[in-house]
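Q: the sequence and its predicted three-dimensional model are supplied below.
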Amino acid sequence: MMLYAQHDTYGFSKIPVYTTFQTSDYQGGIQNWDLIQDQRGFVYVANNFGLLEYDGNEWRKYEVQNNTRVRSVYVDETNRVYVGGQNQFGYFAPDSSGTLTFSSIYDSLTDQNKSLEDIWKITRYEDEIWFCSYLGIIGYDGKKARMLPRPFEYGLAFNVANKMYVYAPEHGLAEFNGQTFQVIPNTKRFGDNQIKEIIPHQNGNLLIFLEDGHIFKFSNGKLSPWSVAAGDFLKEALINKVLLLQNNQIAIGTQNNGILILDSTGKSVLHLTKDRGLGNRTVLALHEDQFQNLWVGLNNGISMVELASPFSIIDEQSGLPGTGYCAGFFGNTLYLGTSNGLFKLDAHPDPIAESRNYELIPGSGGQVYNIQQINNSLLLGHHSGAFEIINDQAVPFYDVSGTWKFEKIPHETEILAGTYDGFLQLNTTSSGSRHIELLDDFRESSRVFEFYNDSVIFMTHGYKGVYRLTYNTHKNQFSEVKYYGDQSGFPSNILINVFDLGNELVFPAATGIFSYDSDIDRFVHHQKLEKWIAPNQHVREMTSDIHGNIYYLTDQELGILEKNNFGSYQKRSAEFSRILKYVNDDLENITVIDHQNVFIGAKEGFIHYNPSKNYNRDQSFQTYLRHIEAVTDSAIIVHGGADSVYVPDFSLPAYFSSLKFKYATPYFDGQEDLLYQYKLENFDKDWSDWTEISEKEYTNLSQGTYTFHVRAKNVFGVISEPAVFTFTVYPPWYQSRLAYLIYASVLVLIFAISMFILDKRHRQKHEILAELQKHELQKKDSQLQEVSKKSEQEITKLRNDKLRAEIDHKNRELATTTMHLINKNEFMLTIRESIKDLAKNGSKDVAKKLIRDIDRNMSEDEGWEQFTKHFDQVHGDFLSNIKKDHPTLTPQEIKLCAYLRMNMTSKEIANLLNISVRGVEISRYRLRKKLNLTRDTNLVDYMLEYDQA
């Protein structure tokens, strides 16, 4: 987008703010033949490649059947878009998904009515839509198309106050009487010229515009030429389109030289052409929107000119090169100082007059800082020094150092000039010569300074602080210099300015705005201004007009504090945000000339602001959903954005992955500054933050009903009516009503089957229980028998255990007796040995007799009988049986068998038999032979198992 400005009462060469759309922007053909808007504010353009639609955010293109060029477009009150092309016409209307689709009316015509060629115009008459070509007019009532009567050849139709006119070259102007066209007498004045437009004029008159630039007034049935000062211009430019604007001005689009705007009296107001508000000089279509923006269809591209905007820019395309630094209006001449020099433009009421470019003042080339008129002298502050403008020449009078600005000393004729090296005093002698004196008392660069009173000056240095200079005019010197910095109330020593607001000096610092309190000789916060300009902002420029309104520029905003009748202010900054990015950020400057002309230094030239321009900032507007797309297995267009009626009761399956919304607001006054805010009820807790992004996507929403809201906020802080879309996310199939019904049916069926099965099982179980009871009884009987048998066995076992116990007891007694015998024999052997010793030492007869008695005692079998009795009891008549089975066994061998049965050792057996161990082994050998045992048979094992044989 580029910014330019218009002419005002002084005839300043300016060009309005405009936007140009190239073919790359709208993806269409170069030529745009017609323009119109629907009820929502969407712009429709008849383009070489089809129908273009612009919603303020993006362009869409719709092709017409046969890919014909679209020459004309019309929108009715239902937002149905009618189009006319080459041997084709019809309308676009939304389908079930809200997407514009084309329906042909031309195809319904009979063959004899189809030779129409291009439909150059579409208009409305009563209840019919008229499709106009140079070969006839087709009327369409919404159901049926008809060819209008053509009693003679005529051109296109013009609807003026619901009266339809056509021009027939051989007959004159004709009016439709409801049945056919009737020629108006005495109107054959135009020859073969085509009528380009007929518009209403003052007092019920009509203005008729011809292609060759002539304009006629039709009043009381008579035609007369309507003379305008720009008549010659229009004849050369050739007229293509004419539009009556809302302010009763007339916009004339030409073939060769852009647009000329006339007021109702025919006076030229504004001229726009290529590189001066338009992208091309051939105008094919005109339309004015609700914001008084002029949409222009061009031979190459589309332009939107903001005629109602109070802002404009003067730059190199207006003939002014360089960055803007100062402005002034002196002697009916506008002076603008830039980085390239000082330029002038004399006031002129005719915007299409020749030589309207800004002229460089000779000798002023280079960096200009200031232009001031003091004591009837026009003084120029310049990087090269100080100049005076004399006879449109820049005449230098001080070239030692660069000069910033000039100030007249109060109540004196002398002038102070701030330079790179301090101050100069300028005196004008009686002869008119100028005397210059450098004030050596102070040598700081003095760009920003103001008089506090007749003798005190405050000068601020951007990187050092504030200086209070007391000036002695009689001695031409500073009698006192006092410094103020962060010790005097300022937050720091840097970025301090001083501005004269008419009745006081204010001192903006790096942060905050201050004023000087002479009672305490300190700087204090300016509470009144800081109420409107936040203290955290750094004010770079401030100035006031004659009404006390304050223009200001900070590091964050540009605006105006409008003073009311009560001495307070109303702040306006939102509308200035559009141009803030174009403002010069070096040596900022705002110059107020009058109530219509405020100049703001820009990076390229100047921004012109007209405070008195009627600018409607509170227009209501609407946000629209332009595209809704759901993604499941594939992308589904829920709504195509062709109308405002969204799909009712729309539902999404539970398995959808995303739902994407695109939205737009056809608010074209500062479109790039629109912000959007959205909220999804049942998901978002509150509105989102404001954002420039015009789309939102939600993914994996859970089941439920949601309502999406979206709204926009314009540069003035006005919020649009929201767009609202309600939809439902279905639960998964297994949570649907049908699923729950199936679940219930299945549960009932399962319950019935379960009851049947349970009943059957109950009967079967009863039968089984009966059978089990029978078996159980049988089992009990068997168990009783088994228990009885086990009892008997247990009793037998107990008896056997008792017998074993008794046998064990007998064995223990037998073992005790045997051990007793063994001990007795051992004892007896010991006594015998003792007696033997005695016999050796004493009476041998006595000893021998004693030994014989003992031997006889040991050999006696007194204890054997008792042993045999106990042994047989324990071992089942072992001794009796072995005697019986082996009668050849000696008593000694039977004893050996008993002792082997008891598993006694050879030593123990030797003691019992009163023989040696060797004798035991020999006895064992003999016993084996008598028993006929083999070598493999163990004698002890044989004895142990004998009773079992």
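A: Looks like it arrived, so ask away.
Q: every contact and neighbour count from this point should use C-alpha atoms.
A: OK.
Q: output the longest helix belonging to the chain.
A: Identified as the longest helix of the chain according to DSSP state H is helix 737-841.
Q: what strand or helix carries the residue lying closest to Asp689 once chain neighbours are set aside?
A: Leaving aside its sequence neighbours, Asp689 sits nearest to Gln677 (Cα to Cα, 6 or more residues apart in numbering; 6.2 Å). Taking DSSP states H and E as the definition, Gln677 sits inside strand 675-681.
Q: one step back: ok, the residue nearest to Asp689 - contacts?
A: Gln677 is in contact with Trp687, Ser688, Asp689, Trp690, Thr691, Val710, Arg711, Ala712, counting by Cα atoms under 8 Å, 6 or more residues apart in numbering.
Q: do the same with Ser923
A: Glu893, Leu896.
Q: which stretches in the protein count as helices?
A: 23-26, 231-237, 527-530, 737-841, 844-859, 862-875, 878-885, 891-901, 906-913, 917-931, 939-944.
Q: what residues of the third one count as buried?
A: What it means is helix 527-530. For helix 527-530, the neighbour count (16 or more other Cα atoms under 10 Å) marks Leu529, Glu530 as buried.
Q: how far does the lengthiest strand in the chain sit from the chain's center?
A: As assigned by DSSP state E, the longest strand anywhere in the chain is strand 704-713. How far strand 704-713 lies from its chain's middle: 15 Å, per Cα atoms, centre = their mean, to the nearest Å.
Q: let's bring in a second one:
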Amino acid sequence: MFKFFINILLFSLIITISKAKQVVNYPIPEITNYPPEVNGGFTSNWGITEGLDGKLYFANNYGVLVYDGKTWSNIILDNNDPARSIATDKLGNIIVGSRGNFGFISNNGSGDPIYKSLNKYLDDKNYKNRDIIYETFSLADGQIFFRSLNNLFFYKDKKIKVIKKVNKRKFGVSRLLNDEIFIALIGDSIATINDHKIIKIKNSEIFKDKTVTGFHKSKTNELVVFTRKNGVYKQTDDGFLKINNEIINNIGVIYRTFGLVNNKIGLATYEGLFILDNSLKPIAHYNSNSGLRVDNIRSIYQDQNGIIWAGLDDGISKINENSKFKFYDLKSSNLNSRVRSLNVYQDHLYVGTNVDLKKLVLDNNGKLKESFIQIGKEKLNTQVWETFISNDKLLIGSNAGLGVIDNSENYELAINKKDIGIVFEIIESKIFKDYLLVRSKKGIFLINKFNLKDYRKIYKGSGVGYLNELEERDEIWFRVSKKGIFRFKIENNNINKTKFDEKIFTEGKVKLFYINNNLIIYANKNYLEYDFLKERFKQSDLFSKIINIKNKEILDLKKTNINSYWVTFTERIEGKRVQEFYEIDSDGKILKLPFENISHHLDTEFFFFNNLTLMSSNEGIVIINDKDFNNNQTGSAIISKIVNNDQKVFFGAPNKDLVNNTFKIKQDFKFNQNKISFTISLTDYFYENKNKYRYQLVGFDEKFSDFTYSHNITYTNLKPGKYDFKIQGLNSNGVLSEINNYSFYIDYPWWQSKIFYIVEFIIFSILLITTLFLKQTGKAAALATSISFMMILAFFEYINFVLDPLILDLSNGVPVFSIFSKVLLGLILLPLERLINSILDKMAKKIKVN
């Protein structure tokens, strides 16, 4: 029996999920554009790869562009040629194909990344072909593969194997699938490459008159071949069979295809970027209407965090497919006005806006798109404040009054504005069974949900807001602007009314919320709650654990499907409005929600449906993935640049390159090279502008700094000694990166070195012996006194050298010991000089007697 109920539950869950997916199909993920004026390159981007540390590299017409999450930089190739292909080998080397040239990213010996060509390893020392290197792959056996139209190159261990075109057939697109190279033979067929030999695939002559643009494997491991204008084909026992897919067939030009995570496929087209699942079903389409800078896509790459990067014909776009948020914005989705209410009715999303009522539908004129269409156009051209489902009908609260949409989408006005006023809110009453609580401009109404004509007014007047029904107490609470707070207690079908009209409740902003059986009131910048035992208001500590709560104003509170509450606050920080979101569970535990990236949305309200969480705002509608808040992935905290005394030390170059050259970052500096600057970043690209950093210079800082958005750190006037600079990143989800570090040493000046003091000790030992000799002979007494005086000064200087750094640490940088030692020296110098001379005189006499 238990298994039976579990199966029923799972079946219901599946049905619920499928329905939620039908409601929302193609929202737009967050898309960020990096045009040439931002990334520092030219327009076209032909390839993308990722280093082991998470830095991104783009094959651009200007060269290689590098992005670390904070800073864009570039690497110029030989002859200022464009980079046309790029890859990362298993050791992390960045491999680049250019025009008539191919090579790798190395180090100029001073920390700057540079391009180095592999052409010198060709047997043909006169090789001057200007063919474009269109693809670059790293093979499992350590070979690097490069493809041009006329030649294939295999590099390994400073040797290059060249395969020339076969029967004058040029080489077309190539792809690496499970470490097997597939390649198109232009005007002939397709082939694989095994042990540097080209092996034609049986019955592939079908591609003789077609331009192949990509190779992939299906989920059942059949070869799938994409063409430029002739659709997609799957290999069968008898050859290749065209797959009938209307969307793919209607794409004008498929420029290239790229493998994505989970065997998905990205299509780079002139109409935007298409994504197919592992069964070749199109599941997404992004173009300039979705937010891309242009429609012409040249390259596609999915990074280690699942973010899709598109190299465009003009710039670069980041598509945050795995984001917590996706959108229906006002313009592209045809909302065109601020959203006021949301509801799911008959598996469709209905939206009340400032001007009309709309429904989300699949766009038959687009590809994998949705848009909103107007409902009740002839009768409902006004502001819609509320949508509410009752008795299989959609109730509409609007400026026209209370209306109804039936299951055939016919709209009728049930109670007009003259009788009920503008309807703002509809609640199903738990106290008055079979009745609805309706808040309008004329007051609060009880309406029979089975007969909308049957209604009565329980409060008359405008300005009603924040209506709360306390079912377990049989009470209704609400606020009336400038009149106070009202409490209606229902006893034996009678309503006992209480009014709280103290000044704090009649002036300024007054808001009421009911959370975890607590009635919370925000009034005059105070958070109060009502004590039902003592029948009075008192200060509330419900939100006391929220930082700076005294300066925060609560904007909204909504109960979720899991009996927690989402709360929105705002405050003013440094002259700017800041908005934050929190979740409070049934035990009162408070968690800050990682919603910084939608904090600029205004007039927000959350809506919770089965497996679907939405937020309305002035920007449109946000679909929130509330199942992935605890994503514990993040990138690497990296030191991108090191500068010493305004001189470059390190600018992101590798420590070891493809041909096994090794490079060491400078770590030893002279005593006057005591200004050092670091540029740091976190290679987490979900919301890279929200990444924070903390740092510590061990040997200078006692502890890590607070987290900050600042990524440039400078230390000046560092004293000689050992230092270890540590950094750690914090991404927008609150996940910490591993700590990265750089150790260095600042030398002591020669006059403070131990060698100097040893030499000084030897010299003054000689002087001591000389002094004893002079005193013994009785000659040159003044000279002996001077030498002993110099020895005292040297001794004090050495004491200063040893103890002063320790005293500085203990006194938090106050040079107390230096000052004290000099004062002490001034006070005791003459007595000490006399004492030492006396001792030396006695020693000299003793030596003379002996």
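A: Sure thing, it's come through. Note that this is a predicted model, so its numbers are computed, not measured.
Q: how about a markdown table for the helices of the first structure, with distance to Tyr609 of the first structure added?
A: Below are the helices of the first structure laid out as a markdown table (distance: least, Cα to Cα, whole Å):
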| stretch | distance to Tyr609 of the first structure |
| --- | --- |
| helix 23-26 | 29 |
| helix 231-237 | 29 |
| helix 527-530 | 23 |
| helix 737-841 | 66 |
| helix 844-859 | 160 |
| helix 862-875 | 144 |
| helix 878-885 | 149 |
| helix 891-901 | 144 |
| helix 906-913 | 145 |
| helix 917-931 | 150 |
| helix 939-944 | 140 |
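Q: Gln179 of the first structure: which of these is closest?
A: With Cα to Cα as the measure, helix 231-237 is the member of the helices of the first structure nearest Gln179 of the first structure (36.2 Å).
Q: that closest one: how far from the chain's middle?
A: Distance, centroid of helix 231-237 of the first structure to centroid of chain: 53 Å (Cα atoms, centre = their mean).
Q: which residue in the second structure lines up with Arg356 of the first structure?
A: Taking TM-score structural alignment, Arg356 of the first structure has Ser371 as its aligned residue in the second structure.
Q: isn't that match up against Asp363?
A: Yes: judged on Cα atoms under 8 Å, Ser371 of the second structure makes contact with Asp363 at a distance of 5.9 Å.
Q: of the two, who's got more company?
A: Between Ser371 of the second structure and Asp363, Ser371 has the larger neighbour count (other Cα atoms under 10 Å), namely 20 against 14.
Q: residues in contact with the closest residue to the more buried one other than its chain neighbours?
A: The shortest distance from Ser371 of the second structure to any non-neighbouring residue, by Cα to Cα, 6+ apart, is to Ser333 (4.5 Å). For Ser333 of the second structure, the contact set (Cα under 8 Å, 6+ apart) comprises Glu370, Ser371, Phe372.
Q: how about JSON lines for the residues you listed, with distance to Glu469 of the second structure added?
A: Converted to JSON lines, these look like this (distance: Cα to Cα, whole Å):
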{"residue": "Glu370", "distance to Glu469 of the second structure": "37"}
{"residue": "Ser371", "distance to Glu469 of the second structure": "36"}
{"residue": "Phe372", "distance to Glu469 of the second structure": "33"}
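Q: mind listing which of the residues you listed are in strands?
A: Using DSSP E, the subset of the contacts of Ser333 of the second structure located in strands is Glu370, Ser371, Phe372.
Q: correct me, but the first one touches Val23?
A: If I follow you right, that is Glu370 of the second structure. No: under the criterion of Cα under 8 Å, Glu370 of the second structure makes no contact with Val23, lying 10.5 Å away.
Q: mutual contacts of the two, please.
A: Common neighbours of Glu370 of the second structure and Val23, counting by Cα under 8 Å, 6+ apart, are Leu360.
Q: circling back: in the second structure, which residues correspond to the strand holding Gln677 of the first structure?
A: Mapped onto the second structure using TM-score structural alignment, strand 675-681 of the first structure covers residues 692-698.
Q: enumerate every residue touching the counterpart of Val66 of the second structure in the first structure.
A: Matched to the first structure by TM-score structural alignment, Val66 of the second structure sits across from Glu53. Contact analysis of Glu53 of the first structure by Cα under 8 Å, 6+ apart lists Phe42, Val43, Tyr44, Val45, Trp59, Arg60, Lys61.
Q: please repeat the previous calculation with a cut-off of 6 Å.
A: Counting by Cα atoms under 6 Å, 6 or more residues apart in numbering, Glu53 of the first structure makes contact with Val43, Tyr44, Trp59, Arg60.
Q: please apply the same query to Ile181 of the second structure.
A: Going by Cα under 6 Å, 6+ apart, the list of residues near Ile181 of the second structure reads Arg175, Thr192, Ile193.
Q: Val162 of the second structure too?
A: Leu152, Phe153.
Q: aligned partner of it in the first structure?
A: Under the alignment defined by TM-score structural alignment, Val162 of the second structure is paired with Met147 of the first structure.
Q: how close does Gly277 of the first structure get to Lys836 of the first structure?
A: Using Cα to Cα, to the nearest Å, we find Gly277 of the first structure at a distance of 165 Å from Lys836 of the first structure.
Q: name the residue in these two with the higher neighbour count.
A: Gly277 (29 against 17).
Q: gap between that one and Tyr615 of the first structure?
A: For Gly277 of the first structure, the distance to Tyr615 of the first structure (Cα to Cα) stands at 20 Å.
Q: rewinding a little: next, the mean deviation of the match of strand 675-681 of the first structure compared to the first structure.
A: Once fitted to the first structure, stretch 692-698 of the second structure is off its aligned match by 1.1 Å on average (mean Cα distance after the TM-score superposition for the first structure).
Q: got the buried residues for that stretch?
A: Buried positions in stretch 692-698 of the second structure, judged by neighbour count with 16+ other Cα under 10 Å: Lys692, Tyr693, Arg694, Tyr695, Gln696, Leu697.
Q: what sits against the last one?
A: Each residue near Leu697 of the second structure by Cα under 6 Å, 6+ apart is listed here: Asp724, Phe725.
Q: need the contact list for Lys648 of the second structure.
A: Going by Cα under 6 Å, 6+ apart, Lys648 of the second structure touches no other residue.
Q: what's the match for it in the first structure?
A: For Lys648 of the second structure, the residue aligned by TM-score structural alignment is Ile637.
Q: what's the spacing between its match and Tyr698 of the first structure?
A: Taken as Cα to Cα, the span from Ile637 of the first structure to Tyr698 of the first structure is 15 Å.
Q: how about Ile851 of the first structure?
A: With Cα to Cα as the criterion, Ile851 of the first structure and Tyr698 of the first structure are 130 Å apart.
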